[in-house]
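Asker: mind folding the following:
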Amino acid sequence: MSAIKGRGAPSNAGSSRFALPARQDDGDWLDRLCNDAEDAPLPLRTTVTEEQARTIITRNTSPDVGFDQSINAYRGCEHGCIYCFARPSHARLDLSPGLDFESRLFVKPDAAALLRKELGRRGYEVRPIAMGTNTDPYQPIEGHYRVTRACIEVLAQCRHPLMITTKSDRVTRDLDLLAPMAANGLVAVALSLTSLDAALSRKLEPRAPHPRKRLAAIRALSEVGVPVNACVSPIIPAINDAEIEALVEAAVTAGARSVSNIPVRLPFEVAPLFRDWLNVHFPDRAGKVMHLIQSIRGGRDNDPDFGSRMRGSGPYADLIRMRFDKARHRHRLADGRITLRRDLFIPPGDQLRLF
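Answerer: Now for the predicted structure:
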């Protein structure tokens, strides 16, 4: 098994918890990867399918996250982050959490119209809406479809609170919308920083923007008053944990108001993909990395339990928390909690009240 240029997962393999047939690397799939004349690998092309959704606001009751409403305009993510906990969602489509997740994408082009309709329903209760909680709202195809921007336009018109999580500097293309919202206490952005080492970042997140671009995005957002939380996640033992202090310092220097972190999570379908990735890129320490991950996950590859899944447990997890807390206190940073206003909301169709 070897790396595929520009992709995170080394293969399309992966078990499914949804009892769907295991996806094999069959002849048709190999034909798309190989040049028959020279038997040389060709780039795996990204395909995008438009889907017609009936609703766009997803609601959850998880006690581990700071929101209960979210919008996911895209399924799959071309950034190709090997550790992405959203990969299993592709199994529901009878697609692989591996290469399919990062190359066979889906878009909801009517997301903004659906959002306007749902916000206008009688009895709608205003609570912050989160974008980027499953797949990145600013992945490359946003440049063409602009669904994220269209949704932000609706939220801005309605003066609705919004939280964005991304690892892309493309978020700065919407500063014209985000800056006025920030002035009214209506928006916050969490920007993911995984490594300052471009070579490591390229292995972990092959199609995500360069670390310098992410730091520049934090600076640009901060300069126009948008509160930014630097999400130093995931922390992967023996891979990027040596950078904790440097990542926090870089985020502070760029203007982040707060920082947060989550130890790596490896849900059922992600764990075998991550192991394959380790064997390809870090065969010298693959066993050590998995041993340390299991030490913070109760002896398993993953801990799905509320309360502990976002924090980890055991001595190594405690050490990561202590280092992170010391770095945060050294720079007098907040813990990432930002309260957004809910009292300015104006339902769609009632914007004349603004004038």
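
Asker: C-alpha only now, for contacts and for neighbours.
Answerer: Will do.

Asker: for the chain, what's the longest helix?
Answerer: With secondary structure taken from DSSP state H, the chain has its longest helix at helix 315-330.

Asker: name the helices or strands packed onto that helix?
Answerer: With contacts defined as 3 or more Cα pairs under 8 Å, 6 or more residues apart in numbering; DSSP states H and E, helix 315-330 has these neighbours: helix 244-254, helix 286-296.

Asker: how about these in JSON lines, adding mean neighbour count?
Answerer: Shown next, in JSON lines, are the helices and strands packed on helix 315-330 (neighbours: other Cα atoms under 10 Å):
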{"stretch": "helix 244-254", "mean neighbour count": "19"}
{"stretch": "helix 286-296", "mean neighbour count": "19"}
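
Asker: go through these and name the closest to Arg214.
Answerer: Judged by Cα to Cα, the one of those that comes nearest to Arg214 is helix 244-254, at 9.4 Å.

Asker: who does the closest one touch, helix- and strand-wise?
Answerer: Applying 3+ Cα pairs under 8 Å, 6+ apart, one finds that helix 244-254 contacts helix 211-223, helix 315-330.

Asker: here is the second sequence; please produce its structure so I can put it next to the first one:
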Amino acid sequence: MGGSYFRTTNLLSLFLGVILLLSGPASAQLRQNYYAKTCPDVENIVRRVVTAKFKQTFVTVPAVLRLFFHDCFVSGCDASVIIASTPGNTAEKDHPDNLSLAGDGFDTVIKAKAAVDAVPRCRNKVSCADILTMATRDVISLAGGPSYPVELGRLDGLSSTAASVNGNLPHPDFNLDQLNSMLAKRGLSQTDMIALSAAHTVGFSHCDKFSNRIYNFSGQNPVDPTLNKQYATQLQGMCPRKVDPRIAIDMDPTTPRKFDNAYYNNLVQGKGLFTSEQVLFTDRRSKNTVNTWSSDSKAFNAAFIQAMTKLGRVGVKTGKKKNIRFDCGRFN
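Answerer: The predicted structure follows:
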């Protein structure tokens, strides 16, 4: 990476710092190099664990990325999605919307936490929420996406219930208004939403999440007319009627193992897998952004970094509603 990248990153860091000052008392506790005195090597420790997992399986990338999204969207970025259910409580991870979260995401965070706590001066100093945030940045970078400075200082939440998930995660059939509304409640703009949607440039989907678009879209159109015809035929071949529900396919049909702006090229070509994706191109309010980012990877990367930073500020825990967990999977 050349000098221009670092200049851009430095300017972006300054811009994000200004936003942080305006974003309220909870997220104001976040800052880069938060652990400089308590655990100065924490980012390298986490990165080593994430890199080892990535070398074992590419699934680590979408698994960690989805874990971060599902955590932050529900009750803020507090690692509550990692908590295991107990006889007295059904936790977030066991809500139907979270059952498809891949185990590699949880395993990455748990192993990174163990590696951090194995360093005496770091033990019980770094939250699971921050470890998930760092791991998310690292998997994006390992998959070819942008690297960026992460704000740290989150604490772990003390509550995790399946009921809290209801209505708090976007669904594959959402239209633009529904997507914008859900993001606006978390302080995120339409531009942020379009940028974050590119997380689907990596990862997999089960056939039942989009089967209505290729078999029974409407009475007049069994196949969604916004779908590229060749792509629709390809999807029918991979996901026949009454397919095994465990079958999953790549969400990005062109570069499924690379985090890049090909996601937007796919939308321009009618190859968005979900209604909630293709609408970003079919709705005139978002179409121009999709067109721009389909041909300008630098502009997309900058927007994605900004959106991820803003998402990472959602629901930061303060006061008595937090601590640092000894074990990411259970409360202290």
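
Asker: TM-score for these two?
Answerer: The pair, once superposed, lands on a TM-score of 0.31 when counted by TM-score structural alignment, normalised by the length of the second structure; 172 aligned residues with a Cα RMSD of 6.5 Å.

Asker: returning to that earlier point: list the buried residues of the longest helix of the first structure.
Answerer: Ala317, Ile320, Arg321, Phe324, Asp325, Ala327, Arg328 (16 or more other Cα atoms under 10 Å).

Asker: which of these sits closest to Leu221 of the first structure?
Answerer: Arg328 (20.2 Å).

Asker: surely that closest one and Ala251 touch.
Answerer: No. Between Arg328 of the first structure and Ala251 there is no contact under Cα atoms under 8 Å: 10.5 Å.

Asker: between the two, which contacts overlap?
Answerer: Taking Cα atoms under 8 Å, 6 or more residues apart in numbering as the criterion, Arg328 of the first structure and Ala251 both touch Val259.

Asker: follow-up on the earlier one: for Trp277 of the first structure, which of the helices and strands packed on helix 315-330 of the first structure is the nearest?
Answerer: Using Cα to Cα, the nearest of these to Trp277 of the first structure is helix 286-296, at 9.0 Å.

Asker: now the angle between helix 315-330 and the closest one, please.
Answerer: 80 degrees (axes from the mean of the first three to the mean of the last three Cα atoms, to 10 degrees).

Asker: would you mind measuring from Arg212 of the first structure to Ala182 of the first structure?
Answerer: Distance, Arg212 of the first structure to Ala182 of the first structure, using Cα to Cα, to the nearest Å: 24 Å.

Asker: these two: who's more crowded?
Answerer: Using other Cα atoms under 10 Å as the criterion, Arg212 of the first structure and Ala182 rank with Ala182 on top: 21 against 15.

Asker: is it fair to say the more buried one lies in a helix?
Answerer: Yes. Assignment of Ala182 of the first structure by DSSP: H, G, I helix; E, B strand; the rest coil places it within a helix.

Asker: ok, it touching Val189?
Answerer: No. The criterion here is Cα under 8 Å, and Ala182 of the first structure misses it with Val189 at 9.9 Å.

Asker: a markdown table please, covering the helices and strands packed on helix 244-254 of the first structure and showing distance to Val270 of the first structure.
Answerer: Below are these laid out as a markdown table (distance: least, Cα to Cα, whole Å):
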| stretch | distance to Val270 of the first structure |
| --- | --- |
| helix 211-223 | 24 |
| helix 315-330 | 20 |
